[in-house]
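[1] After the sequence you'll find the predicted model.
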Amino acid sequence: MQVKRMVSYFFGKCMRLAVLLVAVSAFSYILVNNSPIDPVQSYIGADMTKVSPEQRANIAEYWGLNEPPVQQLFQWGKNLLQGDMGTSLIYRDPVAGVIAERFLASLALMSVAWVLSGLFGFTFGVIAGMNEGSWMDKLIKGYCFTLASTPAFWLGLLLLMLFSVWLGWLPIGFGTPAGILAEEVTFSDRLRHLILPGLTLSIVGLANIALHTRQKLVEVMNSEYVRFARAKGEDGLTLLRRHGLRNISLPAISLHFASFGELFGGAVLAEQVFSYPGLGQAVVEAGLGGDVPLLLGIVLCSTVFVFAGNTAADVLYKTIDPRMRRGEV
């Protein structure tokens, strides 16, 4: 019975994902198709004045841009079902290859930011919640409120000026040192270039986790069962371990996994500031260049990424809280 329920659950999730991908693809294509950017002009670039109308027509025909928009969308969908995501107009390479190369860089960046923001956000929230009303609580709340209203690109520029320009401790940008062959780049080189963009994303992302965890912990500590535990002589870390952590971990996990969308959006800004070669930088270039195949491919991958985060949160929620498996809440 349990296996049947799990199969039904994941089948429903897969159906929702399929419907979501179709809707997102159609909506994204409509937006790109109605943008003022001319893909042919973006493809030609600075040599636009040297290209005749006949050559423009040949380029449009080669890329299928002379077909009606609906036919272009259906042809793209047909090719996608056959495993072909198309060819990027900007990079002149298959979209799947461009995304695979950029996704690894973005995944490393977002993984570092996601882990750090979760650990430090949860820790700060617990410290503030256990010391409600103290100077430490006020300091953490003020810090988090400031971060919550701070744009990622502004913080990235500030860190770039401080640690790269003024102090010279870290590289000023890019994912690897300039002028070095790919096979000569070491792990430490990649790590040094990852520090600043990862730090930017993690600092911005921890505010919501910390504030949410603090609020939930304050509610738990003011509950009747915790007051009863205090009356029995429990206090401090004993109260937190027996009654606090399990109750505050559920909403923290759900919120942290659901933040995948915000994490990807922040990565777009951070990668632009630091010229980091990830999906965020690619999606900006695809949007400005009218590269429809690449843009739609990245949109699909980011949709699956965010959906996977939400699904993981649901699964962990059911695993941690037995009442969710029994359908009691």
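    Noted; the coordinates are in hand.
[2] all contacts plus neighbour counts: C-alpha atoms, from now on.
    Fine.
[3] Wait, residue 113 touches residue 202, no?
    Yes - using Cα atoms under 8 Å, residue 113 is in contact with residue 202, at 4.3 Å.
[4] Distance-wise, check the closest residue to residue 84 other than its chain neighbours relative to residue 182.
    The spatially closest residue to residue 84, leaving aside those adjacent along the chain, is residue 96, at 7.8 Å (Cα to Cα, 6 or more residues apart in numbering). Distance from residue 96 to residue 182, counting by Cα to Cα, to the nearest Å: 20 Å.
[5] Comparing these two, which residue is more hemmed in?
    residue 96 (19 against 9; other Cα atoms under 10 Å).
[6] Let me see the contact set for the more buried one.
    84-86, 297 (Cα atoms under 8 Å, 6 or more residues apart in numbering).
[7] swap in residue 104?
    Taking Cα under 8 Å, 6+ apart as the test, what residue 104 contacts is residue 278.
[8] Regarding it, which helix or strand does it belong to?
    Residue 104 is part of helix 95-130 when elements are defined by DSSP states H and E.
[9] now that helix: how far from the chain's centre is it?
    Going by Cα atoms, centre = their mean, to the nearest Å, the spacing between the C-alpha centre of helix 95-130 and its chain's C-alpha centre is 8 Å.
[10] which parts of whatever helix or strand comes next after it are buried?
    Downstream of helix 95-130, the next assigned helix or strand under DSSP H and E is helix 135-148. Using 16 or more other Cα atoms under 10 Å as the test for burial, helix 135-148 gives 136-137, 140-141, 144, 147-148.
[11] that older thread, got a ChimeraX select line for the buried ones in the contacts of residue 96?
    To isolate the buried ones among those in ChimeraX, judged by 16+ other Cα under 10 Å, type:
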select :85,86,297
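[12] Between all of the contacts of residue 96, which two are separated the most?
    84 and 297 (10.2 Å; Cα to Cα).
[13] before we move on, the earlier item: columns secondary structure and distance to residue 191 on top of the contacts of residue 96, output as CSV?
    Shown next, in CSV, are the contacts of residue 96 (DSSP: H, G, I helix; E, B strand; the rest coil; distance: Cα to Cα, whole Å):
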residue, secondary structure, distance to residue 191
84, coil, 33
85, coil, 31
86, coil, 32
297, helix, 28
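[14] Am I right that residue 204 sits in a helix?
    Yes - secondary structure of residue 204 (DSSP: H, G, I helix; E, B strand; the rest coil): part of a helix.
[15] Give the closest residue to it in space, chain neighbours not counted.
    Spatial nearest neighbour of residue 204, chain neighbours left out: residue 147 (5.7 Å); criterion: Cα to Cα, 6+ apart.
[16] Next up, a structure to set beside the first:
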Amino acid sequence: MLRYVLKRLAYAAILLLAVLTLNFLLIHVSPGDPVETLAGSMGGMTEELREQLRRQFGLDRPFIVQLGIYLGKVLQGDLGQSYYFNASVASLIWERVPATLLLVVVSVLLAFFVGTLLGALAARRPNGLLSQSVTILSIVGYSAPVFWTGIVLIILFASVWPIFPVSDMRTAGADSQGWAGMLDVLEHLVLPAFTLAFVYLAQYSRLARASMMETLSSDYIRTARAKGLSEGVVLYKHALRNAVLPVVTMLGMQFGNVLAGAILVETVFNWPGLGRLAFDSVLRRDYPTLLGILFFASLMVVVMNQLTDVAYRIIDPRIKTS
């Protein structure tokens, strides 16, 4: 297992280097000039100041030189300085990471456990009401864009039934300490987390239902039932462990999609996370901040993929043996 993990880490390092290079290339060939964006936000700028800022930002150097300097700084743990915020990119990211991780982790866990449970229950009676409901849920989840779901929830719970807050992470002026502060954050988290989890919950429930139905038709399940084991033991101890493997794989593969969806969700609900920071950085042509966010997102996806591989080998002993 240790040799396997070390090999995967070496592959991950090479992949991250390739992603860093590609991100840098795509951002610098995209239209827009950060200096001109700053000039517009300031209401004008002299040509001398423009040239000074380009030299300060290193934009007057050839692309290869800029890329080499950027990669060297990243290897040293320096993500650069924000053009717009005039602050360290690393500090800007770490300020927003807790909010994004809270939203993403809660959404992923909600989608995984609820979706798997619904799929497992639906597989017991493939033609029953619950199974048909899971099918309808999957269709709706596939069809509804994340931002559309968020807007609908805002309309429902801000105008029709004003139950949950629909903006920010905390109530302005409220006590942010202790249980009161925690409950306030959880109350603000309900709608963004459900919005982000909804589409993946539909996918996981459908996948778990199909996988569970296939597993229940296996020979070892019939043998377990023939031994007189209870239906609960057969379903949740023998069948579910194998049926959940495709869902675990899908969860790891879609972690990057969840992060991408978080950008839209954070924008709709004004959630103060990395997604909102990325959106603002795109509008302001803040290249260092955007590159830092992309690097962090890529790192999270790579780490999640490695953890998925390890979890897969732990859940299924046959993979460990092979």
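    Yep, it's here. Computed from a predicted structure; not experimentally measured.
[17] close enough to count as contact, the residue nearest to residue 204 of structure 1 and residue 203?
    Yes - using Cα under 8 Å, residue 147 of structure 1 is in contact with residue 203, at 7.4 Å.
[18] any chance you could map the strands in the stretch 201-322 of structure 2?
    Assigned by DSSP state E, counting those that start in this stretch, the stretch 201-322 of structure 2 shows no strands.
[19] what about the helices in it?
    Shown for the stretch 201-322 of structure 2, the helices assigned by DSSP state H, counting those that start in this stretch span residues 219-226, 231-233, 240-243, 245-253, 255-269, 274-283, 287-315, 317-321.
[20] which residue numbers in structure 2 go with the helix holding residue 104 of structure 1?
    Helix 95-130 of structure 1 corresponds to residues 89-124 of structure 2 when matched by TM-score structural alignment.
[21] what residue of structure 2 takes the place of residue 224 of structure 1?
    By TM-score structural alignment, residue 224 of structure 1 lines up with residue 219.
[22] Now check structure 1 for the residue matching residue 260 of structure 2.
    So residue 260 of structure 2 corresponds to residue 265, using TM-score structural alignment.
[23] Would you mind stating the distance between that match and residue 169 of structure 1?
    If you go by Cα to Cα, the gap between residue 265 of structure 1 and residue 169 of structure 1 works out to 27 Å.
[24] Which of the three states applies to residue 44 of structure 2?
    The three-state assignment at residue 44 of structure 2 reads coil, by three-state DSSP.
[25] Whatever residue of structure 1 lines up with residue 40 of structure 2: how many residues sit nearby?
    Correspondence of residue 40 of structure 2 to structure 1, assessed by TM-score structural alignment: residue 45. Around residue 45 of structure 1 there are 11 other residues, counting by other Cα under 10 Å.
[26] circling back to that earlier point, so which of the helices of the stretch 201-322 of structure 2 is the most packed in?
    helix 255-269 (a mean of 21; mean count of other Cα atoms under 10 Å).
[27] What lies in contact with that one?
    So helix 255-269 of structure 2 is contacted by 100, 103-104, 108, 146-147, 150-151, 166-168, 192, 195-196, 271-276, 278-279, 297-298, 301, 304 (Cα under 8 Å, 6+ apart).
[28] average gap between that helix and structure 1?
    Overlaying structure 1 shows helix 255-269 of structure 2 at a mean distance of 0.8 Å from the equivalent residues (mean Cα distance after the TM-score superposition for structure 1).
[29] for that helix, the distance to its chain's centre please.
    The gap between where helix 255-269 of structure 2 is centred and where its chain is centred comes out at 7 Å by Cα atoms, centre = their mean.
[30] same check, this time on stretch 141-157 of structure 1
    On Cα atoms, centre = their mean, the centre of stretch 141-157 of structure 1 falls 17 Å from that of its chain.
[31] cool, stretch 136-144 of structure 1 as well?
    26 Å.
[32] measure the alignment partner in structure 1 of residue 277 of structure 2 to residue 169 of structure 1 for me?
    Alignment note (TM-score structural alignment): residue 277 of structure 2 maps to residue 282 of structure 1. Distance, residue 282 of structure 1 to residue 169 of structure 1, using Cα to Cα: 27 Å.
[33] what's the answer for residue 231 of structure 1, then?
    53 Å.
[34] Isn't residue 120 of structure 1 up against residue 208?
    No - the pair residue 120 of structure 1 / residue 208 is not scored as a contact, 11.2 Å apart, by Cα under 8 Å.
[35] Which one's more surrounded, those two?
    residue 208 (23 against 18).
[36] nearest spatial neighbour of residue 122 of structure 2, skipping sequence neighbours?
    When the adjacent residues along the chain are set aside, residue 122 of structure 2 lies closest to residue 131, with 4.3 Å between them (Cα to Cα, 6+ apart).
[37] Please tell me I have it right and the one you found contacts residue 125.
    Yes - with contact defined as Cα under 8 Å, residue 131 of structure 2 counts as touching residue 125 (6.8 Å).
[38] Make sure the match of residue 40 of structure 2 is indeed in a helix.
    Yes - read with three-state DSSP, residue 45 of structure 1 is one of the residues of a helix.
[39] State the distance from the residue most central in space within structure 1 to residue 219 of structure 1.
    With distances taken as Cα atoms, centre = their mean, residue 264 lies nearest the centre of structure 1, 2.2 Å away. As judged by Cα to Cα, residue 264 of structure 1 and residue 219 of structure 1 stand 31 Å apart.
[40] ok, now residue 211 of structure 1?
    13 Å.
[41] So for these two, which residue has more residues nearby?
    Neighbours were counted for residue 211 of structure 1 and for residue 219 using other Cα under 10 Å; residue 211 has more, 23 against 14.
[42] contacting residues around the aligned partner of the more buried one in structure 2?
    Residue pairing (TM-score structural alignment): residue 211 of structure 1 is matched to residue 206 of structure 2. Counting by Cα under 8 Å, 6+ apart, residue 206 of structure 2 makes contact with 115, 119, 134-135, 138.
[43] Give me the nearest residue to residue 103 of structure 2, chain neighbours excluded.
    Of all residues not flanking residue 103 of structure 2 in the chain, residue 193 sits nearest, at 5.8 Å (Cα to Cα, 6+ apart).
[44] That neighbour maps to what in structure 1?
    With TM-score structural alignment as the criterion, residue 193 of structure 2 lines up with residue 198 in structure 1.
[45] cool, residue 144 of structure 2 as well?
    By TM-score structural alignment, residue 144 of structure 2 lines up with residue 150.
[46] Give me the distance between its match and residue 143 of structure 1.
    Distance of residue 150 of structure 1 to residue 143 of structure 1, given as Cα to Cα: 11 Å.
[47] Kindly report the same for residue 248 of structure 1.
    Distance from residue 248 of structure 1 to residue 143 of structure 1, by Cα to Cα: 21 Å.
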